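Undergrad: model this:
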Amino acid sequence: MAVAAITTPPKQKSRPKLKKQPLPAGQPREWYESHNRRLKAMRLAIALLDTGVYHPAKASNRRIRSTAERIGIHPPSNTTCRMVRSLIYSGD
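TA: The predicted model follows:
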């Protein structure tokens, strides 16, 4: 006697959508540039940690830039790459 298997599609983990808020007006241009640089560095550090890069020595500029391409953001500058490594290091 054959038994029918009941299959259900696997549940996808959905992250709650955060409502974007505009940046405060009236700040100098350097403030906005550093703010956006920090956000980019955090996104890259999280993506690298998700792929198993847990030590800054393993996060070369080439690896950071290929990760940026993979997640769909512009290639980071050398300064942003250094910031990514410092964020990974502070997580130890």
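Undergrad: Every contact and neighbour count from this point should use C-alpha atoms.
TA: OK.
Undergrad: Looking at the protein, which helix is longest?
TA: Criterion DSSP state H: the longest helix present in the chain is helix 29-50.
Undergrad: which residues are contacting that helix?
TA: 54, 59, 64, 67-68, 71, 80-81, 83-85, 87-88 (C-alpha atoms under 8 Å, 6 or more residues apart in numbering).
Undergrad: List only buried entries from those residues.
TA: With neighbours counted using 16 or more other C-alpha atoms under 10 Å, those contain these buried positions: Tyr54, Ala59, Ile64, Thr67, Ala68, Thr80, Cys81, Met83, Val84, Arg85, Leu87, Ile88.
Undergrad: Not counting its neighbours along the chain, what's nearest Asn61?
TA: Leaving out its chain neighbours, the residue that sits closest to Asn61 by C-alpha to C-alpha, 6 or more residues apart in numbering is Cys81, at 6.0 Å.
Undergrad: Sequence B follows; please return its structure for comparison with A:
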Amino acid sequence: MPAAALTSKSKRNASRPVFIDPTYAPLEKRPLPAGRPREWYITHNRRLKAMRLAIALLDSGVYLANQANNIRIRSMAEEVGIHPPSDITCHMVRALMRYSR
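TA: Have a look, this model is predicted:
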């Protein structure tokens, strides 16, 4: 492909407006389903907490799992306003960051 074609194509894309998603409102919370074993609820809430922390770390610039040690994860939880996570939850945060690619 000629260089002129690439240049004209990139100029065309540069003039297009960039659409930015509006901030999302959180979904209305619903009660969890009844009748499950207690361990299911503990694991479910731990996964949600790990996801919130992984997102907060990614937003702050921590992109690699080996950069997210327990101290950094716990300090991020304090910044975000989440109770300090356990060692298991910290491990889940790193696993989410590792396998998200």
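Undergrad: Do you know the score for how well these two fit?
TA: TM-score for the superposed chains, counting by TM-score structural alignment, normalised by the length of structure 1: 0.83, backed by 80 aligned residues with a C-alpha RMSD of 0.9 Å.
Undergrad: sorry, back to before: mean deviation, the longest helix of structure 1 versus structure 2?
TA: With mean C-alpha distance after the TM-score superposition for structure 1, helix 29-50 of structure 1 departs from structure 2 by a mean of 0.3 Å once superposed.
Undergrad: Which stretch of structure 2 lines up against that helix?
TA: With TM-score structural alignment applied, helix 29-50 of structure 1 matches the range 38-59 in structure 2.
Undergrad: what comes up buried for the matching stretch?
TA: So, applying 16+ other C-alpha under 10 Å, buried residues of stretch 38-59 of structure 2: Arg46, Arg47, Lys49, Ala50, Met51, Leu53, Ala54, Ile55, Ala56, Leu57.
Undergrad: CSV please, covering those and showing distance to Arg101 of structure 2.
TA: Converted to CSV, these look like this (distance: C-alpha to C-alpha, whole Å):
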residue, distance to Arg101 of structure 2
Arg46, 21
Arg47, 18
Lys49, 20
Ala50, 16
Met51, 15
Leu53, 17
Ala54, 13
Ile55, 14
Ala56, 17
Leu57, 15
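Undergrad: Can you report how many residues lie near Ser60 of structure 1?
TA: 14 (other C-alpha atoms under 10 Å).
Undergrad: I misspoke; the intended subject was Asn61 of structure 1.
TA: Residues lying near Asn61 of structure 1 (other C-alpha under 10 Å) number 18.
Undergrad: now, which of the buried ones among the contacts of helix 29-50 of structure 1 lie within helices?
TA: Among these, the members found in helices (DSSP H) are Ile64, Thr67, Ala68, Thr80, Cys81, Met83, Val84, Arg85, Leu87, Ile88.
Undergrad: wait, isn't the third one in contact with Ser77?
TA: By that I understand Ala68 of structure 1. No: using C-alpha atoms under 8 Å, Ala68 of structure 1 is not in contact with Ser77; the gap is 11.0 Å.
Undergrad: Please determine how far the most centrally placed residue in structure 1 is located from Leu18 of structure 1.
TA: Geometric centre of structure 1, nearest residue: Arg43, 2.2 Å, by C-alpha atoms, centre = their mean. Distance of Arg43 of structure 1 to Leu18 of structure 1, computed by C-alpha to C-alpha, to the nearest Å: 15 Å.
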